[in-house]
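> With the input below, show me the fold.
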Amino acid sequence: MMAGKGLPQDCGLLVVGHGTADRVGEAETRTLVGHISDACPGGAVELGFLEVIGPSVGESLRRLCARGVDRVVAAPLLLFTNGHARRDLPEALAAAVAEERIPVVQAAALGHHPELVRLSRRRREETRRVLPPLDPREEALVFVGRGASDPAAATQLITFLEATRACGADCRPGEPAAICGRGLCPATCAALPIPPGPGRGGVGFVAAARPTVEEALEEIVDPSRPGLVPRRVLVQPHLLFRGRVEEQVREAVDRARSRHPAIEWIVVPRLGAEPDVARAVVARALETLEKVEG
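Next comes the predicted model:
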């Protein structure tokens, strides 16, 4: 028997958040889990955190067991596969399973799920819509990730950015879909260029990877680079919720604004607790169950 839109009635969904001391970020996480529950009517859904705040993964697994489920799929609220997905979450699940002795499988990170790709692109377009018109060649984009020591961090972020431009919905009127990307800053990753387009573009990271946000913001306005020096720079943090990482991005943008006051610096809103994200989380969980069940 299946509950609602596909979650088996005997299977609980353990949604795992990183954990944050930011009250707004915590509230956003809980709001998202509400959307996930709405997407699984009749299903057993619980939220657990890896660190900082509770309930813990173990506590939430116990709650699911108390609700009578026979197995659990753990769905991480992680944008990409990183140390949390490869190490921290499996360790937390292993410790919890040792106590509860219930089958638990871990779903993949959200990655390049189409729901997130469309939402990210929409955030950019919503931002542009309220700004004065500008020659596309004079607008630049810096896409910002949290960062990780994993060498794949840059590749994952760049690939996601490429995906947001793949179908043409991010194009300006009259731009061919195939060339709506902007060439990456040289420091970003020469092996993975975004197709050249009308304005400059690049990626940056808040921690543990290069280029840093500061480096990316300086390079994007470097007059020695090919193309027009931008009159406007969109800085888009690829983040789910508010927290210290987003604060660091905004602080870096404020410093860039003080160094280059003639340029318009705009921060694009984070992804947030949208139903789009909830649908992606549920989809990842169901994909995992399908693989397990063959």
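
> For the rest of this, base every contact and every neighbour count on C-alpha atoms.
Fine.

> Assess the claim that Leu93 and Val57 are in contact.
Yes - with contact defined as C-alpha atoms under 8 Å, Leu93 reaches Val57; the gap is 6.9 Å.

> quick one: which of those two has more around it?
Applying other C-alpha atoms under 10 Å to Leu93 and Val57 shows that Val57 carries more neighbours, namely 25 against 18.

> Number of residues surrounding the closest residue to Leu78 other than its chain neighbours?
Excluding its sequence neighbours, the residue lying closest to Leu78 (C-alpha to C-alpha, 6 or more residues apart in numbering) is Ala109, at 5.2 Å. If you count neighbours by other C-alpha under 10 Å, Ala109 ends up with 21.

> repeat for Arg118
18.

> thought it was touching Ala163?
No - judged on C-alpha under 8 Å, Arg118 makes no contact with Ala163 at a distance of 9.0 Å.

> residue ranges of the helices in the stretch 101-250 of the chain, please?
114-129, 152-164, 213-220, 244-259 (DSSP state H, counting those that start in this stretch).

> Reformat the ones you listed as JSON lines; add distance to Val142.
Formatted as JSON lines, the helices of the stretch 101-250 of the chain follow (distance: least, C-alpha to C-alpha, whole Å):
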{"stretch": "helix 114-129", "distance to Val142": "11"}
{"stretch": "helix 152-164", "distance to Val142": "10"}
{"stretch": "helix 213-220", "distance to Val142": "7"}
{"stretch": "helix 244-259", "distance to Val142": "11"}
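
> Among the ones you listed, which comes closest to Gly145?
In terms of C-alpha to C-alpha, the element of the helices of the stretch 101-250 of the chain nearest to Gly145 is helix 152-164, at 6.7 Å.

> So which other helices or strands are in contact with the closest one?
With contacts taken as 3 or more C-alpha pairs under 8 Å, 6 or more residues apart in numbering; DSSP states H and E, helix 152-164 sits against helix 114-129.

> compare with the first, here's sequence two:
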Amino acid sequence: MKALMLCGHGSRDQGAVTEFAGLAEKLKSRLPDWKTDYGYLEFAKPIIRDGLDRLRAEGAHEIMALPGMLFAAGHAKNDIPSVLNTYAAENDVQIRYGRELGIDPKMLRAAGERIKECLRADGWQEGEPLHDTMLVVVGRGASDPDANSNVSKVMRMLWEGLGFGWGETCYSGVTFPLVGPGLSHAARLGYKRIVVFPYFLFTGILVRRIYDQTDAVAAEHPGIRFLKAPYLGAHEMVVETFVERLNEILEGTNVMNCQLCKYREQVLGFEAEVGLAQESHHHHVEGIGSAADCALCDTTCTGACRVSKVPGHDHVGHDHGHSDGHHHHHDGDHHGHAHDHNHSHSRGGHDHAHDHGHSHGKGHSHGHDHHHHPYPHADHPLGPRSMR
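Coordinates of the predicted model:
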């Protein structure tokens, strides 16, 4: 049987979880000959292992897996492949892993249509020049400069493709500039209309924070019209991009671009991260802290758990400071994986076309303090702490 597993990050926000499940349903409809399931790394259920269990129970011995990620940073490069590798080794199943959505003409078309929806609501008509309008694209932000640079490329493609007067990029967290300083900078460039577009797949607390920050900056600049474009969602072109990524696995062409990967190359400012271990820090928090478990919020996450330190919402005592330089402190087993980035790596019948080819060493040290390499610009004045 043909089996496909869609792997998401997960969210405490029920709206984001519902939208991701809706995307999985669209993929099922688009691929009627495939058994399709889904799961999350953290903050939501079902977890990835649950989806894989269901596919295996239906008779799947070979499973294609896709990361539900826009760009390849730590989750797509490390966490998801680690979960899949572990599952494959424990359950005698072959899993073939595809690449992230990436920069793709179909994704750009989807983004362009979301931006046009926003402009039409403001009275713009197709064909009218946008020389008096500025575009600001907001990315998630990561401790991987290659992923961050991809957001800038998306912004440039949209800026040039739609003919905006000017374009800028900012980020919701981890890196810089954040949305507040980014929009404050944009407001000084003289444009009377600024479109703010979150380059996100789904809703959630970060998207709402982007819109809230837009409102805050707009209040300080009443002479400028700030328009809030909708995020990508399960646009048909997004679904088609996932289908293309699946076909790449089948054709053997799903090779990640490693030219600027900080784990493989001596990228400026990140030289110390070449060869870092590939492992997931999510294995002991899978499914913990989901919207269904939270007593502080209803279905819309407000981030109150970050302030209240509710048990089950703080990675079980781990310091998971994505917004504070991407530092993670864990107590557990250390897997000394050599990081050789061979993208045709196979392990135990588990052929990952781009799982960095980390060779899984047996010299595991136990009871260690495990943390991701600190983000080198954590003290930058324009970031990288997430918006308050």
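
> and Glu290 of the first structure, how many neighbours does it have?
10.

> what do you get for Asp319 of the second structure?
Neighbour tally, Asp319 of the second structure, other C-alpha under 10 Å: 15.

> Identify the residues contacting it.
His327, His328, His329, His330 (C-alpha atoms under 8 Å, 6 or more residues apart in numbering).

> rewinding a little: the second structure: which residue goes with the residue nearest to Leu78 of the first structure?
Applying TM-score structural alignment, one finds that Ala109 of the first structure aligns to Glu100 in the second structure.

> Residue in the second structure paired with Glu138 of the first structure?
The equivalent of Glu138 of the first structure in the second structure is Asp132 (alignment by TM-score structural alignment).

> now Leu77 of the first structure
Match for Leu77 of the first structure (TM-score structural alignment): Gly68.

> In the first structure, what stretch matches stretch 305-317 of the second structure?
Going by TM-score structural alignment: stretch 305-317 of the second structure matches no residues.

> Is the residue nearest to Leu78 of the first structure in contact with His84, as I believe?
No - in this structure Ala109 of the first structure lies outside contact range of His84 using C-alpha under 8 Å: 9.9 Å.

> thinking again about what came up before, if I look at the residue nearest to Leu78 of the first structure, how far off is Arg284 of the first structure?
8 Å (C-alpha to C-alpha, to the nearest Å).

> joint contacts of these two?
With C-alpha under 8 Å, 6+ apart, Ala109 of the first structure and Arg284 have common neighbours Ala75.

> Could you list every helix and strand that the longest helix that the first structure contains packs against?
Longest helix in the first structure by number of residues, with DSSP state H as the criterion: helix 275-293. Applying 3+ C-alpha pairs under 8 Å, 6+ apart, we find helix 275-293 of the first structure packed against helix 23-39, strand 71-76, helix 114-129.

> buried set for that helix?
275-286, 288-289 (16 or more other C-alpha atoms under 10 Å).

> list the contacts for the closest residue to Leu110 of the first structure other than its chain neighbours?
Distances taken as C-alpha to C-alpha, 6+ apart put Leu79 closest to Leu110 of the first structure, at 5.0 Å, once the chain neighbours are dropped. Leu79 of the first structure sits next to Ala109, Leu110, Gly111, Leu239, Leu240 when contact means C-alpha under 8 Å, 6+ apart.

> Most widely separated two among these?
So, these by C-alpha to C-alpha: farthest apart are Ala109 and Leu239, at 13.3 Å.

> hmm, back to that, who wins for proximity to Ala208 of the first structure among the helices and strands packed on helix 275-293 of the first structure?
strand 71-76 (21.1 Å).

> Report the angle between that closest one and helix 275-293.
On the basis of axes from the mean of the first three to the mean of the last three C-alpha atoms, to 10 degrees, strand 71-76 of the first structure is oriented at 140 degrees to helix 275-293.

> in the superposed pair, what's the mean gap between strand 71-76 of the first structure and the second structure?
In the superposition with the second structure, the average deviation recorded for strand 71-76 of the first structure is 0.8 Å (mean C-alpha distance after the TM-score superposition for the first structure).

> name the helices or strands packed onto that strand?
Secondary-structure packing of strand 71-76 of the first structure (3+ C-alpha pairs under 8 Å, 6+ apart): strand 11-17, strand 104-106, helix 275-293.

> Against the second structure, what's the mean shift for the shortest one, could you check?
Comparison of strand 104-106 of the first structure with the second structure after fitting gives an average deviation of 1.1 Å (mean C-alpha distance after the TM-score superposition for the first structure).

> Then stretch 120-128 of the first structure?
Stretch 120-128 of the first structure sits 1.0 Å off on average (mean C-alpha distance after the TM-score superposition for the first structure).

> centre of the chain versus that stretch, how much separation?
14 Å (C-alpha atoms, centre = their mean, to the nearest Å).

> so what's Leu64 of the first structure closest to, chain neighbours aside?
Gly12 (6.2 Å).

> One more: Cys118 of the second structure?
Once flanking residues are discounted, Cys118 of the second structure sits nearest to Ala229: 5.0 Å by C-alpha to C-alpha, 6+ apart.

> One more: Pro129 of the second structure?
Closest to Pro129 of the second structure by C-alpha to C-alpha, 6+ apart is Gly163, at 7.0 Å.
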